[in-house]
Each structure stands twice: as structure tokens, then as C-alpha cells.
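>>> what follows is a predicted structure for the sequence shown.
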Amino acid sequence: MLKSLEGSWCLVLGASSGIGRAIALGLAGEGVHIAGVHFDTAARADEVADLVAEVEHRGVRAHFVNANAAARATRDGLVPALADLTGATGGIRILVHSLAFGTLVPFLPRPGWEQPVTGRQLAMTLDVMAHSLVHWTQDLHTAGLLRPGAKVYALTSAGTSRHLPSYGAVSAAKSALESHVRQLACELAPHGVAVNALRAGTTLTPALRRIPEHAAYVDRAAEDNPHGRLTRPEDVADAVALLSRTESSWLTGNTIGVDGGELHAAAGAWGRHPGD
């Protein structure tokens, strides 16, 4: 049975830009209060302030923290605050893991990249983009903030099965993230909490634009997609709202494509003519 999300709380890790931002605004429009963790320099302070104002303009509460979401100190400080904020309304109804900070250095030297990826860079990428999901889920569960009906979403990508020259470390992190989703789904099932990965299609976000070879990849993705366009952050926000309206935890442990058919169309050479 579907229900309104109004009055519940969502915690977005990576809330200030891209898909995280769209999810915060989309859920705020559904009456969901938004807690957000973002990691930005002072140069983006005005943009973040505008986002908070947009969230609050939708008639909900906003609690944003500028801190490293992968740091234990951030969790230690924020989880008790979240307990105070959300305890009376059922805890964290929706947790969104949308952290996109990792190294884009190739594994082996090549022209322009004389120094290959280091162990420290690999470990950082895995910690931020994968392991932090486990740590946040552990702490929120221990605090009693993930109650029956809660939903946990991790943002993954087709990079788990596709190759880009500089994407190796991030691809590994996304693969680990999907594995963590499956394990958490099984362990949280007795508690009535669903955990899924959302595989967004190619989306023009700040994280994508940092990939050195993104331009050609974007052009091909737009050509491949049966809808004739790229995925928009709002497409993913709509999916989060839709999937979160049920109390059921039966849809869990999956990687769900939110890509307009891009991945499968690309595999089948959608829209291409013989000889292309």
C-alpha cells in the first residue's frame, strides 16, 4: 500500500549538487524534511545557502552540515543530532548515499599520466564511495533511526561493467558498493528495512564532468538512449520518491536501473544502422 511521505525525514549524503541535490529538492516537494551532508569550499557557500532556502521554501525543515561524510567524526557528531531531530517522527525514513569523490588516476602510466594510482588513492576511493555506506547504516541502525519501512539507496553506475580509461578506482568502488547493498539488504531484512542500489544513466553532474574522457562518453550515451536524451537528476529523484512510498521491505538487495533503457539499448546497439 502506498502512503504519503509527508512529515518524514531523509538524510542525503552528498546533498549539495548533482543527483543528491535533485533528490533533496524532489523529496522536499513531497513534504519530506531534509538532512544533508555536503563537503564544499567557501566558494560554494552561496549555492548551498540557496539550496537550503529552496528546500525550506517547500514548507519543510532543512538541516545541512558541511563536513566529510566519510569521516567517523562526522557520524559521531551528526547521528545524535539526527536522533533529536527525527526521533518523534519515526527516525530516518530515507537514507541516500550519493557520494562521488574518488581518484580518476589510471592504474598504469600512460602519456599525460606518468604516475599510476597509489594504494592510498585506491583506499580513499573505496572508503568514500563504498565503505561509508556501511558505516552510516551501522550507526543509524544502532541509534534506532532505521525503523521498519525505512529505505536505503546507494547511487551506482554502469561503470561497474563498462570501461573508461580513468575510471578504474571508481569502478571498483561502485562494484563494492553494490556488494555492500546486497549484504546490508539481507542483514536488515528482519528489521523491515529495504536497501537498494540505483544505477542512474549517464547524467551531466559535476562528478561526471571531472572524468577526463567524459565528452565522448556523453555523446554516445545520448545516442544510445531510447529516449533520445541523457538521464536527468530529477529522473532519479522521481524514482526515490516512488520507491519510498511503500512500507514493504520486499523489494530489496537489487541494483535498479534508472536510465531510460540506456544500458540495455547500448548493449543491443539501439538506433544504430548496419555499418555504423
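Yes, it's here. Numbers count the residues shown, from 1 in each chain.
>>> contacts, neighbours, all on C-alpha from now
Will do.
>>> find the nearest non-adjacent residue to residue 234, please.
Leaving out its chain neighbours, the residue that sits closest to residue 234 by CA to CA, 6 or more residues apart in numbering is residue 22, at 5.6 Å.
>>> so what's that neighbour up against?
Counting by CA atoms under 8 Å, 6 or more residues apart in numbering, residue 22 makes contact with 233, 234, 236, 237.
>>> let's see 10 Å
The neighbourhood of residue 22, defined by CA atoms under 10 Å, 6 or more residues apart in numbering, consists of 15, 16, 28, 51, 232, 233, 234, 235, 236, 237, 238.
>>> ok, and the most crowded of those residues?
Highest neighbour count within the contacts of residue 22: residue 15, with 29 neighbours (other CA atoms under 10 Å).
>>> thinking again about what came up before, can you name the next helix or strand after the helix or strand hosting the residue nearest to residue 234?
Assigned by DSSP states H and E, residue 22 belongs to helix 18-28. Remark: after helix 18-28, the chain's next helix or strand is strand 33-38, criterion DSSP H and E.
>>> next, the angle helix 18-28 makes with that next one.
For strand 33-38 against helix 18-28, the angle between stretch directions is 170 degrees (axes from the mean of the first three to the mean of the last three CA atoms, to 10 degrees).
>>> report the distance from strand 33-38 to the chain centre.
Centroid separation between strand 33-38 and its chain, computed with CA atoms, centre = their mean, to the nearest Å, is 13 Å.
>>> show me what it is packed against.
Helices and strands touching strand 33-38, as assessed by 3 or more CA pairs under 10 Å, 6 or more residues apart in numbering; DSSP states H and E, comprise strand 9-13, helix 18-28, helix 45-57, strand 62-66, helix 72-86, strand 92-97.
>>> what is the nearest of the contacts of residue 22 to residue 76?
When the contacts of residue 22 are compared for distance to residue 76 (CA to CA), residue 15 comes out closest, at 18.8 Å.
>>> mind listing what the closest one touches?
Residue 15 makes contact with 21-25, 34-39, 48, 51, 64-66, 96-99, according to CA under 10 Å, 6+ apart.
>>> how about a cut-off of 8 Å?
21, 24, 36, 37, 38, 98.
>>> okay, pairing it with this:
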Amino acid sequence: MKLQGKVALVTGGAQGIGRAIATRLAQEGAAVIIEDLSDNPRAEETLQELQAMGAKTALLVGDVGKVADGQRVIREGVAAMGRIDILVNNAGVERRAGFLDASEADYDLVMHVNLKGPFFITQAFARHVRERGGDGRVINISSVHEELPFPHFASYCASKGGLKMLTRDLAIELAPLGITINNIAPGAIKTPINAELMDDPALLKALRANIPLKRLGTPEDVAGVAAFLASDDAAYITGTTVGIDGGLLWNYHEQ
């Protein structure tokens, strides 16, 4: 129970990696605030699962791609729980399009949710931490594509590359407040966003050939690292990225 007495906010916490992180943090003793879109039916299911575990939890509706929503979520989370100690910037989207065909609307959506959202909700969180006297954790869910090119997903790669650099910069700026900030960079993980891939045997075989461990990761693989970064065991780690990819990044090649 390494997080007993702590309060965590997980954006995009209704399903996939976000749900696994919310569950693991609750297992470690944290009170957990789940944030997700109003039209995601999995949010209430996740809330009920955490409550069944005996966790103190709350569900907040918001779109972190909108600055006002992110700021409101921090305010409402503090009002509900008294404080927030851990912020997990997990919410994310991607849109497939060749670079010559990419639309401004899709670009804006990806950048707003994946980069602008974490920027401003982290700002609101850091202001809260300053007001209560310091000490906090920020964990960004990035991607191997902060490093690895991903043809037809240029906006996604740009957003994750930006998140990596934002993490490095804020590690310096937020250190005086006792806030650490780190990225987790998952590779291929069994989540709803990869449903099409998992349903295509040929694509799945080609991907596994690029992964030295020969399997896709699970949301729980990511959640374990998030729990570590949120704990005192990681108190001297900041500004870095932890890859969770089975070795994909160092072995990848286009077919």
C-alpha cells in the first residue's frame, strides 16, 4: 500500500491503460478520481469496480482538450477529495491520414488532447500543489512514437514528441515545488485503440516480429510502472521516459 493517503487523478480513466492505472493506484491505497468524456459508458463501470474494491473514488466528466475543462476538473477534484497528489495525463487520441491528406480538424483534435491538454491541466495541478505547500507527481502517458516515426500518424508523433520535451522542461521548472514529472512510453498494448490490429492476423504477426519479447503488452504492464513512478520509491526520478515496449523501439523496422 505504497500510496496510502494519496489522491490521484487519472484522465481518460474509463478504459484501457487509464482504467488499469486507476485500478492499480487504488490497490496501492490511493483515492482515485476518474476523468473521462461524458459519452463514455465505461466510466461508470470503472467507478463501480473501484468502489467494489473499497477504494475512495469519484468520477468527473470533462474534455481535457479544452483548457477550461481541464482547469475545472482540477478544481472539482480538489473539492471532492480535499487535495490531489498525483496527476496521470493518460487521455489521448490518434487520427490516421497520410500527411498530404491530413485535415486541420484532425490535427487540432490530436494536438489539443495529447499536448495542449496535458500542458494546461498540469499547470492547474501545479498551482494547486503550490497553494498546499508542495510535493506532487505528474505521470504522462506518452508513446514509443515520441521517438519512433509512425507513417500516416504525423500529428500523433508530433504530439508525443512535444510531450517528451514538455516533460523535460517541466522537470526543471516544477522541481522547486517538489513535483516530479515523467513519461511512460508504451509500445503495442492490448487496448481498444488497437482492436483493429489485434483482429488482423497478418498485421499482428508482422508486429510481433518487431518485438523481441514476441508479445503485445497489457494495460497492467503500464499500470505497474505508473504506480512505481507515483510512489516514494521514484522520488529522485524526474524528466525521463520509461519505455514499456518489449524492446520494440530498438528492434523496429518497416516491412
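Perfect, thanks for sending it. Model, not experiment: these values are computed from the prediction.
>>> related to what we said a few turns ago, ok, the residue opposite the residue nearest to residue 234 of structure 1 in structure 2 once aligned to residue 58 of structure 2 distance?
Per TM-score structural alignment, the equivalent position to residue 22 of structure 1 in structure 2 is residue 20. Residue 20 of structure 2 is 16 Å from residue 58 of structure 2, where distance means CA to CA, to the nearest Å.
>>> longest helix of structure 2?
helix 154-173 (DSSP state H).
>>> now it, how far from the centre of its chain.
Relative to its parent chain, helix 154-173 of structure 2 has a centroid offset of 13 Å by CA atoms, centre = their mean.
>>> okay, and it goes to which residues in structure 1?
Using TM-score structural alignment, the partner range for helix 154-173 of structure 2 is residues 168-187.
>>> and the contacts of that stretch?
Here stretch 168-187 of structure 1 makes contact (CA under 8 Å, 6+ apart) with 102-107, 122, 125-126, 129-131, 133-134, 154, 156-157, 159-161, 193-197, 252-255.
>>> just the buried ones from those residues, in PyMOL syntax?
For selection in PyMOL, the members of those meeting the burial criterion (16 or more other CA atoms under 10 Å) are listed in this command:
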select buried, resi 102+103+104+105+106+107+122+125+126+129+130+131+133+154+156+157+159+160+193+194+195+196+197+252+253+254+255
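>>> what's the local residue count around residue 242 of structure 1?
The burial count assigned to residue 242 of structure 1 is 12, neighbours taken as other CA under 10 Å.
>>> map it onto structure 2.
Counting by TM-score structural alignment, the partner of residue 242 of structure 1 is residue 228.
>>> its match touches residue 235, doesn't it?
No - with contact defined as CA atoms under 8 Å, residue 228 of structure 2 and residue 235 do not form a contacting pair (9.6 Å).
>>> distance from the longest helix of structure 2 to structure 1 after superposition?
After superposition onto structure 1, the average distance of helix 154-173 of structure 2 to its aligned residues comes to 0.9 Å, using mean CA distance after the TM-score superposition for structure 1.
>>> contacts for the next helix or strand after that helix next, please.
Downstream of helix 154-173 of structure 2, the next assigned helix or strand under DSSP H and E is strand 179-186. Where contact means CA under 8 Å, 6+ apart, the residues beyond strand 179-186 of structure 2 that reach it are 126, 134-146, 164, 167, 170-171, 174, 222, 225-226, 229, 235-245.
>>> in strands, which of the residues you listed appear?
Secondary structure assignment (DSSP state E) places 136, 137, 138, 139, 140, 141, 241, 242, 243, 244 from these within strands.
>>> these two touch, right, the second one and residue 233?
No - in this structure, residue 137 of structure 2 sits apart from residue 233 without contact. The criterion is CA under 8 Å, and the distance is 12.0 Å.
>>> of the two, which one has the most company?
Neighbours per residue (other CA under 10 Å) separate residue 137 of structure 2 from residue 233, with residue 137 holding more: 26 against 11.
>>> any figure for the gap between the corresponding residue of structure 1 for that one and residue 242 of structure 1?
Using TM-score structural alignment as the criterion, the counterpart of residue 137 of structure 2 in structure 1 is residue 151. From residue 151 of structure 1 across to residue 242 of structure 1, the span is 11 Å (CA to CA).
>>> coming back round to it: most neighbours, which of the ones in strands among the contacts of strand 179-186 of structure 2?
Ranking those using other CA under 10 Å puts residue 138 first, with 28 neighbours.
>>> show me what contacts residue 33 of structure 1?
The contact partners of residue 33 of structure 1, by CA under 8 Å, 6+ apart, come to 7, 8, 9, 10, 27, 60, 61, 62.
>>> any chance of TSV for these, columns neighbour count and distance to residue 214 of structure 1?
Written out in TSV, the entries for the contacts of residue 33 of structure 1 read as follows (neighbours: other CA atoms under 10 Å; distance: CA to CA, whole Å):
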residue	neighbour count	distance to residue 214 of structure 1
7	17	39
8	22	37
9	28	34
10	27	31
27	26	29
60	20	36
61	20	36
62	22	33
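>>> tell me the one among those nearest to residue 218 of structure 1.
When these are ranked by distance to residue 218 of structure 1 (CA to CA), residue 27 comes first, at 27.3 Å.
>>> tally of neighbours for residue 130 of structure 2?
Neighbourhood size, residue 130 of structure 2 [other CA under 10 Å]: 17.
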